[in-house]
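In: Any chance you can model this:
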Amino acid sequence: MSHVRKPDWLKTRPPAGERFTEIKQSLRERDLHTVCEEANCPNMGECWSGRDGPGTATFMLMGDRCSRGCNFCDVETGGMDPLDEDEPADVADAVVDIGLDYVVLTSVDRDDLPDQGAGHFAETIREIKARDPSVLVECLVPDFQGEERLVRKILDTGPDVFAHNVETVERLQWPIRDRRASYEQSLSVLRQAHRESDVYTKTSLMLGVGEYAHEIYQTLSDLREVGVDVVTFGQYLQPSRSHLEVSEYVHPDAFDIWQRVAEEEFDFAYCASGPMVRSSYRAGELFVEAVHDGEDVETARRRARS
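Out: Just a heads-up that it's a prediction; the model follows:
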């Protein structure tokens, strides 16, 4: 179906604006990568510029090549480079210089490293918090092959949001994700984050890859069972002809329904859902809107329902 013309609701404007240009220039000067650019995210301009709240930039740590080969992802696989020891400090400097209030840190998978990059990830969080403790940090992490000691390294740094994406329903994990990933392994990472810290937990699902409605419903149930607080839904878009084909272009009305199901039936703290939504879509604005300063997860849920 990927050869069929995209519907009108998937059309976006090229990113532009003074804020967008400022952030892009700062990143280039430091040779830093963002998943926004590497994954050709359609929302760069909107997220980086913000609306009425803080803009969101998503830094991709540990290079722009991944040790895994997921069939939906546009990031290059293999040919891993050594870690840049200056990257944690460089990212922290960029966050302060740009004046970001909310930052998302994510990374490629680095199965080639002894700690799979967990220490590098944790050091970046520490560097940001050391420079400005008021900056809200969301970490969107790999599964670290389910190793609890590595997940704990991230939790110990005190991120404000801990995110890990299950990507799709259980039945479709393969061939959509790399064989080293699994549904249960991802759930175990999210379960640990909920069990061992007070951090908000978050995940994301792509729609339009062949899933059925009852499978999405079951996934939401599984996510709440392990303590996930925030979920996002977005439309899968084929990066190239060599990637997984689109099974369906899901109508915006269906995304609205899934948002209501997530928030009203399953009591997620909030849900971002729409064809162009990605895991980090307007993450800072949505988090600040949904969660008052110092408010715990349960209080935020009760206020959102009132």
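In: For the rest of this, base every contact and every neighbour count on C-alpha atoms.
Out: Will do.
In: contacts for stretch 18-30?
Out: Here stretch 18-30 makes contact (Cα atoms under 8 Å, 6 or more residues apart in numbering) with 33, 44-45, 48-49, 90, 94, 98.
In: can you give me the offset of it from its chain's centre?
Out: 21 Å (Cα atoms, centre = their mean, to the nearest Å).
In: just to revisit the earlier point, now list the buried members of the contacts of stretch 18-30.
Out: Buried by 16 or more other Cα atoms under 10 Å: 33, 44-45, 48-49, 90, 94, out of the contacts of stretch 18-30.
In: how about JSON lines for these, with distance to Ala130 added?
Out: Formatted as JSON lines, the buried ones among the contacts of stretch 18-30 follow (distance: Cα to Cα, whole Å):
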{"residue": "His33", "distance to Ala130": "21"}
{"residue": "Met44", "distance to Ala130": "27"}
{"residue": "Gly45", "distance to Ala130": "28"}
{"residue": "Trp48", "distance to Ala130": "23"}
{"residue": "Ser49", "distance to Ala130": "25"}
{"residue": "Asp90", "distance to Ala130": "13"}
{"residue": "Ala94", "distance to Ala130": "13"}
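In: here's the other one to compare against:
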Amino acid sequence: MADLDSRAQLRAELATLPPWLRRPLGQASQMSRVQRVIKQRQIHTICEEGRCPNRGECYAQGTATFLLMGPTCTRACGFCQVDKGHAPMALDPQEPQKVADAVEVLQLRYVVLTSVARDDLADGGAGWFVKTMAAIRERCPDTQIEVLTPDFWGGRDAETSPERRQQQRIEQVVAAEPACFNHNLETVRRLQGPVRRGAKYDRSLEVLRYVKQINPNLPTKSGLMLGHGEQEAELIDAMADLRAVGCDRLTLGQYMRPSLEHLPVRQYWHPEDFERLGQIAREMGFTHVRSGPLVRSSYHAGEPAVTG
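Out: Take a look at the predicted model:
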């Protein structure tokens, strides 16, 4: 009975969404085709696991975001739809090839590789990103690959400091030459604790700073979710912090509560607010800005520059 009550409450909450947060999922045939390819290969996309509202549009444009290393995260962020709370699965040794096969079959022009946090793995999963990139390039050399990584902080090594261990993992991924290195800050400094359990604001800034130190020509990217109770001044401070570490690209989108077990939405920001914040970001020097209620980290990721 409790589950029924919770579902009813969530449906009621969704029914009160502002009109600008309601949109069709896209062409049903394209959605079905991509979902079938993913299911047949027993791989995962954040588009499906996170129920992204833009997945139909992205599929139609030849882009998709693959979720590597299984659907179970070793952390418990308060906003995220991805499975958590129990031991993650062992790595599927065929996953890199399965992802590459899906990219080839779907004729994807631009691919984003992301992952759950795998603090249980010796290298935090950095090597898995590299293996999957290599597999895709062998099959589809013209496909561009963006990475959206965790902070690579977990794991234990008595001989290496956590800071140096993080750097070594970043070095692995940067050496594989992705088209863009994305790591999300997610929210403002004040709200990191309740929103990003297990992550740290400055630790995430360090990821982006170190990428630029290794390769100043590699575009870096980050994203912020609005709706957790942040103030506009705090968002501007976060954008300034990202620019201070050389971050080139930015996404701003509205947080939408996936279930009653997740953090509630404190505010629905209006499209005009997103337009204003996007303009501020461009004036700060971000070269690729996507700002809107339904924008997510990989939205229009394959476009090298956006002026509007």
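In: List the TM-score for the superposed pair.
Out: Scored against TM-score structural alignment, normalised by the length of structure 1, the superposed chains reach a TM-score of 0.89; 283 aligned residues with a Cα RMSD of 1.6 Å.
In: To which residue of structure 1 is Val211 of structure 2 aligned?
Out: The alignment partner of Val211 of structure 2 in structure 1, by TM-score structural alignment, is Ala193.
In: hang on, that match is in a helix, isn't it?
Out: Yes - when classified by DSSP: H, G, I helix; E, B strand; the rest coil, Ala193 of structure 1 is found to be part of a helix.
In: Contact partners for it?
Out: Contact analysis of Ala193 of structure 1 by Cα under 8 Å, 6+ apart lists 151-152, 155, 162, 199, 201.
In: Going by distance to Ser273 of structure 1, which of the contacts of stretch 18-30 of structure 1 wins?
Out: Met44 (16.8 Å; Cα to Cα).
In: Not counting sequence-adjacent ones, nearest residue to the residue mapped onto the closest one from structure 2?
Out: Applying TM-score structural alignment, one finds that Met44 of structure 1 aligns to Arg55 in structure 2. Excluding the flanking residues, the one nearest Arg55 of structure 2 by Cα to Cα, 6 or more residues apart in numbering is Cys47, at 5.7 Å.
In: in the host helix or strand of the one you found, what counts as buried?
Out: Per DSSP states H and E: Cys47 of structure 2 is located in helix 46-49. Under the neighbour-count criterion of 16+ other Cα under 10 Å, helix 46-49 of structure 2 has 46-48 buried.
In: Please report the number of neighbouring residues for Val275 of structure 2.
Out: Actually, residue 275 of structure 2 is Glu rather than Val. Burial of Glu275 of structure 2 is recorded as 17 neighbouring residues (other Cα atoms under 10 Å).
In: That one: what's it in contact with?
Out: Here Glu275 of structure 2 is in contact with 291-292 (criterion: Cα under 8 Å, 6+ apart).
In: Can you show me the strands along structure 1?
Out: 56-61, 65-66, 76-77, 102-107, 136-140, 161-163, 200-207, 230-235, 270-273 (DSSP state E).
In: aligned partner of Glu261 of structure 2 in structure 1?
Out: By TM-score structural alignment, Glu261 of structure 2 lines up with Ser242.
In: quick one on the thing from earlier: could you dump the buried residues of helix 46-49 of structure 2 to TSV with distance to Gln81 of structure 2?
Out: Output for the buried residues of helix 46-49 of structure 2, formatted as TSV (distance: Cα to Cα, whole Å):
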residue	distance to Gln81 of structure 2
Ile46	9
Cys47	11
Glu48	10
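In: closest to Arg197 of structure 2 among those residues?
Out: Using Cα to Cα, the buried residues of helix 46-49 of structure 2 come closest to Arg197 of structure 2 at Ile46, 19.3 Å.
In: That closest one contacts Phe66, doesn't it?
Out: Yes - counting by Cα atoms under 8 Å, Ile46 of structure 2 touches Phe66, with 6.1 Å between them.
In: Alignment lookup: Tyr270 of structure 1 to structure 2.
Out: Using TM-score structural alignment, the equivalent of Tyr270 of structure 1 in structure 2 is His288.
In: and its match, what does it touch?
Out: Neighbours of His288 of structure 2 in contact, by Cα under 8 Å, 6+ apart: 248-250, 282, 304-307.
In: Which of these are retained in structure 1?
Out: Retained in structure 1: 248-250, 282, 305, 307, out of the contacts of His288 of structure 2 (criterion both residues aligned by TM-score structural alignment, their matches' Cα atoms under 8 Å).
In: Which parts of structure 1 are helices?
Out: Using DSSP state H, the helices found in structure 1 span residues 18-29, 35-38, 44-49, 87-98, 118-131, 148-155, 173-176, 183-196, 213-225, 252-260, 283-290, 297-305.
In: could I get the ones you listed as JSON lines with distance to Leu105 of structure 1?
Out: Formatted as JSON lines, the helices of structure 1 follow (distance: least, Cα to Cα, whole Å):
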{"stretch": "helix 18-29", "distance to Leu105 of structure 1": "14"}
{"stretch": "helix 35-38", "distance to Leu105 of structure 1": "9"}
{"stretch": "helix 44-49", "distance to Leu105 of structure 1": "14"}
{"stretch": "helix 87-98", "distance to Leu105 of structure 1": "9"}
{"stretch": "helix 118-131", "distance to Leu105 of structure 1": "8"}
{"stretch": "helix 148-155", "distance to Leu105 of structure 1": "11"}
{"stretch": "helix 173-176", "distance to Leu105 of structure 1": "23"}
{"stretch": "helix 183-196", "distance to Leu105 of structure 1": "16"}
{"stretch": "helix 213-225", "distance to Leu105 of structure 1": "22"}
{"stretch": "helix 252-260", "distance to Leu105 of structure 1": "25"}
{"stretch": "helix 283-290", "distance to Leu105 of structure 1": "11"}
{"stretch": "helix 297-305", "distance to Leu105 of structure 1": "21"}
